[in-house]
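**Q** sharing a model prediction with you, sequence too.
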Amino acid sequence: MKHLALQLSLLAALAGCGGSSSEPPAATADQTPQASAPAQQAPAAAGNSQATVTPPIQGTGRPQHFRFSSKLADSGIDFVQVSGNSPDKPFPAANGTGCGILDVELDGRPDVYFACGAKFPLRPKAPGPRDRLYRNRGDWHFQDISTLAGIGLPGYSCGIAVGDLNSDGFDDVCVTRYGATLCWISQGDGTFSEQAAELGIDSTEWGTSAAIADLNDDGLADIYVCNYGQWNWDDSAYCGDPVRNIRMFCSPTHVPPQPHILYRNSGSGFVDASEESGIRVRQGRGQGVLIADIDADSHPDIYVANDIHPNFLFVSDGNAFAEIGEVSGTAFDHLGQAQAGMGLAIADVDRSGTPDLFVTNYQNEHNALYSNLGNRAFLELGLSVIPEGSLPWVGWGTSLTDFDLDGWPDLIVTNGHTDDNLAELGKEGDYAQPAGLWKNQNGSFVLAGPAGDYFRTTHVGRGLATADFDQDGDTDVVICHQDAAPALLCNDTPTAAQLAGTLSIRLIGSHSHRGALPATLQLQTSPPQTFILHAGGSYQSSSQPLATMVLEDTTAEKMPPLQIRWPDGSETTVDGLSPGKTYTIVQTADGTQEPRLYLCP
């Protein structure tokens, strides 16, 4: 292991170290969600999430651990999602869409890509809603650059995966869709070119979530695509009450699963390596995927959440994968039953030094937490570690993130039912549901008190992504809603003193793939803070690959040593980092020398 004495270089032009912009913010109409719920459910309009009389998931008598404020109103984000829901209940509309975080211009400010659905039956050449891309101009102002960037095609988009597919230093975007997967390749000037077909990505399946990372340790970015199932408009089943002609979405069991796809990067394009890589051993209705070094052997592993199928855990030997979901204890809940696996999160929840896995599930199923016991063994502890607030809700996008900067990853889940006519059919549940927010207290989660107007109202959530949108050192949130505007939530929780004690790290690979995912960072506090930089996660969404850790010793002037395990297995220890700063750490070309460090202004 290399041991590095800190040597700083200031380079504002470096990717990810952007300064402030002098451009004036774009003015838009108020699109903020309503602060209070109406008395009864009403159709969502632009900027208004659906709301019901369902009580908030946060009890008013609880301490206010977190504070979030909505920034949508004057942000310039005027996107309104289209799910495709109708009285005919086309199945893809139930699952909705996600979003992704990227840095289009390498100015260090996280931009946002929103996936949009469409009405069924699909009409590929007809005008209709499109995906939208918003550039972050600073100070919570965004500019719609969809047309300028050249993105957006007719069709039903589902998930967003972000990564550098051609190692040119710019973020590219893969969009999973019903019937295709698109790849928007950055041209380096703020525009994108759709190149899926010429790159060899010719899927015609119904893709949901995807993730981009180097999966065979060759320094090139590969793609894992979750496919859901075989459904088409012309022969979709009728579910509901035929006497009253009231349809509801069918159970997933009506949709046969489709095999997932692993696209391997050859350097000149992509080839379908699903069979040879070992990921075709089973089928499942895939909904969430994340890529991380889960077993700490310096090879990337893949965890997949499946809908009423066992979840997959593919562990890598550097070339191929073995599926060990059932053997490892990550396929089922604590009773040995498959759940509705949707969203995924990963973090060292108990600060044991090993990553734990979290899965969101359906109503009357608890959200599952798989505690890592080491040696590829896990114990499902969701009901005991997260005892409150999960069973009544349908969970989707999620993140394990240290929102209050106390060194322990907290938990957020966006909720929302699939059916908007439950009462009409005499079924329990509410379409719009409150988001859940839990504080991590030494490895167990406590339901938080009110955290702002957004958490006092109900919404029909789907995708969720995290990023430090205002570059103040803490983590903010964007949440996608069905047939409504998204939520843009500023984290106001940490104090100025806490923000001054943070350390934010971006990695750039050289010997490893440039995106440097997956990687593991460990700050030598007591106990250590382990941060898992992963690809994918949440639900059909991609978050900013930024590691944030905290200085727990308030008397110290420097951070404790930071250990980095790069995707190629090489390790580095960095000493003397200053708190309250963001660093970009660049691996050297051979992976054996001291990396370069850049302090971002």
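**A** Thanks, I have it. Keep in mind the model is a prediction, meaning the values are calculated, not measured.

**Q** from here on, just use CA atoms for contacts and neighbour counts.
**A** Will do.

**Q** the stretch 51-200 of the chain: helices as residue ranges?
**A** With helices called from DSSP state H, counting those that start in this stretch, the stretch 51-200 of the chain shows them at 91-95, 146-149, 196-199.

**Q** just the ones you listed: most buried one?
**A** Counting by mean count of other C-alpha atoms under 10 Å, helix 91-95 has the highest mean neighbour count of the helices of the stretch 51-200 of the chain, with a mean of 23.

**Q** starting at the chain centroid, how far to that one?
**A** On the basis of C-alpha atoms, centre = their mean, to the nearest Å, helix 91-95 sits 19 Å off its chain's mean C-alpha point.

**Q** go on, stretch 585-599?
**A** 27 Å.

**Q** next, the one to line up against it:
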Amino acid sequence: MKNGILLFLMAFLPIALSAQFPYALKGTTATFGAPDTVSGYPFPQGFPQWGTGVSCIDFNNDGLEDLTFATGTNQELYFYTNNGDGTFTKIAPLVSNTHHTKMVLWADYDNDGDKDLFVTAFQRPNTLYRNDGGGVFTDVTAMAGIPVRNDWTWGATWGDYNNDGLLDLYVCNRHNAVNSNYLYRNNGNGTFTDVTRKAGVSDGTQLTFQANFVDINNDGWLDLYLANDRLYGNTLFRNNGDGTFTDISTSSAAGITIDAMNTAAGDFNNDGFFDLYVTNTPNGGNVLLRNNGDETFSDISASAGVQGFNFFWAGNFFDIENDGDEDLYVSCMKDFTGSQNKVYVNQFVETGMEVFTEPYVNGLPGDTAQSYANAIFDFNDDGKLDIIVPNNGSDTIHLWENIVSNSNNWVKFTVEGTVSNRDGYGTRVEIWAGGKHYVRGHYCGDAYLNQNSEKIHFGIGTASMVDSVAIHWLSGITDVLTDLSPNQTYNVVENSTNPIPVNVNVVHADCHGSDGEATATPGGGVGPYTYEWTSGDMTATATSLAEGNYLVTVTDSNGDRGIGFASINNIGVITCDIAVTMSTNGVGGAADLTVTGGKAPFTYSWSNSATTEDISGLAPGAYEVVVVDDNLCEGRGIVGVYDNVAPCMPIIPTETVVTAYTATLKWDVPPTADASRARYREVGSPTWLISPAARDTDSELTIEGLTPDTEYEYQTKTRCDGPVISGFSASYFFRTAQLSGLPCDSWIPHTIASDHDSAVIEWTDNQDADRYRIRYRIIGDPIWKEQVALWAMVTLGNLTPSSMYEFQSATLCGATWTEWSVTTWNFTTTMAPPAMAQAGGPAETDREDRSALEQLEESAEASFKLFPNPARESITIEFAGSDNNAVTVRNANGQVIRLINSTLGSYSLDLSELPTGMYFVTVVDANGMPSTQRFIKN
């Protein structure tokens, strides 16, 4: 038992609760705006809620932690400002977004000192809002280079994976056929580049709920951990420090295969390495992965007592009673068992044992809402961590105030990067107090759909002083503070505690190699000085530097030190930005060139023989420029000049991206274009081939089936408003890439996992492959089924339980599929769950299971119709009246999987995500009368 008494006040309008328990809940209601429900109806196609997210970030920079909630379809996001007196005020939406949003993440991606907002959405576009100050936000998604498309996005996380001082974005898509996850690298100019495949973190097409950038091996580089649902094992990517990652899921034992939802990180045993907590369904329970400090993890969830065995979602580490070890709060989906959210209290400080206890065996009293996400913050700044829970359905927001009554002390830190990203995400903070050592990390989106407080909190027990603090920034800089008083918040700016200022002058590398230099000059202290560069140089000047970031530690004769930072750019990379003025009646066009990078002076060579920086008096057409700098480094640019009067012009390509078998043509869209296409051929061939068509708003098209390392000629054509069609353009040229050297053979599986009705098969991606194919059948069946995959993974669904399957593989390279593999592989599906064993009704299970199902028996006189029944893709619910009907859909175990409100005469229920089996639909009409029917998903 912990020392002291743990008290929580639940601020949950309009109810105030008071009760006594081993760790008591009591107090009066704190005002929290209106009793909002953050996940409204209807949900798209009857899709289950599975929660919406919450953020505890101070979005108006007044020092108080505010609240932002994602919401359901046709609802604006909720924004609450903290009044500083224990209450919140709901304000008008800062942005307009009525999609079915999932996660809200505040982050200063442009390092300008105010928080920008990224919002994920289910089957709707994700949105990036730039904070322009004064409460003004601009949707910059498209101009930032983030695709505007209807993905199946759940979670996301910000982190600086390449340590360049800019926050990068990882987006999780829970879809097993179309979308992978995506890593967007921050370019530092307001735009992002998709580096997913280059970095090696697409994770195929797995059902990813959430990800977390966390340094699992304390090497100063953020690794990436993913929670993947169903048969897809979780993935741990180790950061290689060169812009790429290595999948160590198997070797680390972190690649557990459960119904994973959560990726929270914390150091529960105070050993200096971050552990992971992954939530699960009742099938196996939650998993606590202890970090062994050698890039491996051990599952200690059973011995630690944190499994839970229910439908758990968000789980957060936090120190409830400020005793120095991190406890857990876990959100649970409400079902017929009366499930409640869990509080697990860590006993490590008291006993030295890696065990947790449950002061509330059935959860916090009254904490019985439909909960998915939760977040941790200190809303009244009293040093005791509180909990915010956005609930679903008719359940209102829960705010739990921590009113623990003990004498334990605490300390908090806010961090501001100057060389590292301004928010300081990825920073690792260590403190020593009362003879004990504690470590905390700073994350931006780690648990399921949440963003915790920006303030890095430590409980320090009865220690009366914080002896020392080390703040390790991603830049490599460390700030050290000593002899801090407890029960205060300290604001730390990067490199502010090192007493000797260091000025660094740099000579950037050019396009010819590693010839950059950096010279450190101390601005204080007493000489002589010693110098230690991260490049290995030990003198004031570091030489032969390639593009990258470098630190120098300068130590004077008294032992005082200073840290300097050098960023070496490859200025030989010349970028040509061209602004265009369209011509009028074939004359008067212009191209204004802006050159960045390189070393002046520059020379210019345009395709029309001009040698000036800018050109004018142009007719319609394509204009290319070659720029050469003083180091003889070269840059190129091309631009299309269209006419604003001419009836129709062919598209003018400005970029061609090639692989061994494909070419993607990119252009600026003509003002009157309805559709575009190209004809192409190998140079010297008499025969033209026709490309696919591009729509009016498309700015690119891809030609497939090309021959590697071959020169091609192509011409473009455009159909404009009405029936007007341009002629073909003059010829352009490209050369396809050489093969990587990997043979284009049928793929070989390295992972096969199956349950009763589905299987997941993975193999190694071939960079030269365009796509993959599998054919499969029950052994002995004469008919093969086929499926095509874009990634090195495939999910097979609607399989027959207790059956042995065989499959073969093929690979598409260019225009030709390989033959089906000679080898045939096998897998066996498991038995169906007991409740699905009989299609006509529930199996005869034990009495306890049977009594749960008896609650769902069909009504003698149902007030609605279900058809078709059985059904595969969707089923129609036809109501007796069009008044408000409340619909609940449960599986054969009695668990709620859909909640629907409908005022229409009928409703189409999407079944595509449901496993085969028996389900029950209960409709409560406007008079409060319930009736129930069952249906079969086949």
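**A** Looks like it came in fine. Bear in mind the structure is a predicted one, so any value in this text is a computation, not a measurement.

**Q** picking that back up, could I get the helices of the stretch 51-200 of the first structure as CSV with distance to L464 of the first structure?
**A** Conversion of the helices of the stretch 51-200 of the first structure to CSV gives the following (distance: least, C-alpha to C-alpha, whole Å):
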stretch, distance to L464 of the first structure
helix 91-95, 13
helix 146-149, 20
helix 196-199, 25
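
**Q** and these: which comes nearest T32 of the first structure?
**A** Nearest to T32 of the first structure among the helices of the stretch 51-200 of the first structure is helix 146-149; the distance by C-alpha to C-alpha comes to 20.7 Å.

**Q** helices or strands next to that closest one in the packing?
**A** On a contact count with 3 or more C-alpha pairs under 8 Å, 6 or more residues apart in numbering; DSSP states H and E, helix 146-149 of the first structure meets strand 132-138.

**Q** mean distance of the strand it packs on to its aligned residues in the second structure, please.
**A** Compared with the second structure after fitting, strand 132-138 of the first structure deviates on average by 1.0 Å (mean C-alpha distance after the TM-score superposition for the first structure).

**Q** which other helices and strands contact that strand?
**A** When contacts are defined as 3+ C-alpha pairs under 8 Å, 6+ apart, strand 132-138 of the first structure packs onto strand 111-114, strand 141-144, helix 146-149.

**Q** check the offset of the last one from the chain's centre.
**A** Which is helix 146-149 of the first structure. 23 Å.

**Q** stretch 104-118 of the second structure: how far from the chain's middle?
**A** The mean C-alpha position of stretch 104-118 of the second structure is separated from the chain mean by 15 Å, C-alpha atoms, centre = their mean.

**Q** in the first structure, what stretch matches that stretch?
**A** On the first structure, the counterpart of stretch 104-118 of the second structure by TM-score structural alignment is residues 160-174.

**Q** which position in the second structure aligns with G537 of the first structure?
**A** Structural alignment (TM-score structural alignment) places G537 of the first structure against D446 in the second structure.

**Q** its match and A265 touch, don't they?
**A** Yes: the criterion here is C-alpha atoms under 8 Å, and D446 of the second structure meets it with A265 at 7.2 Å.

**Q** quick one: contacts for the residue mapped onto I294 of the first structure from the second structure?
**A** Under the alignment (TM-score structural alignment), I294 of the first structure maps onto I216 of the second structure. Taking C-alpha atoms under 8 Å, 6 or more residues apart in numbering, we find I216 of the second structure in contact with 222-223, 273-275, 291, 295.

**Q** out of these, who's the most crowded?
**A** Highest neighbour count within those: L222, with 27 neighbours (other C-alpha atoms under 10 Å).

**Q** so that one sits against L167, correct?
**A** No: between L222 of the second structure and L167 no contact is recorded; they are 11.5 Å apart, counting by C-alpha under 8 Å.

**Q** all strands of the stretch 301-450 of the first structure, in order?
**A** Counting by DSSP state E, counting those that start in this stretch, the segments of the stretch 301-450 of the first structure that form strands are 301-306, 312-316, 321-323, 344-347, 356-359, 368-374, 377-380, 395-401, 410-415, 436-441, 444-447.

**Q** so the fourth one corresponds to what in the second structure?
**A** Same thing as strand 344-347 of the first structure. Taken onto the second structure by TM-score structural alignment, strand 344-347 of the first structure occupies residues 263-266 there.
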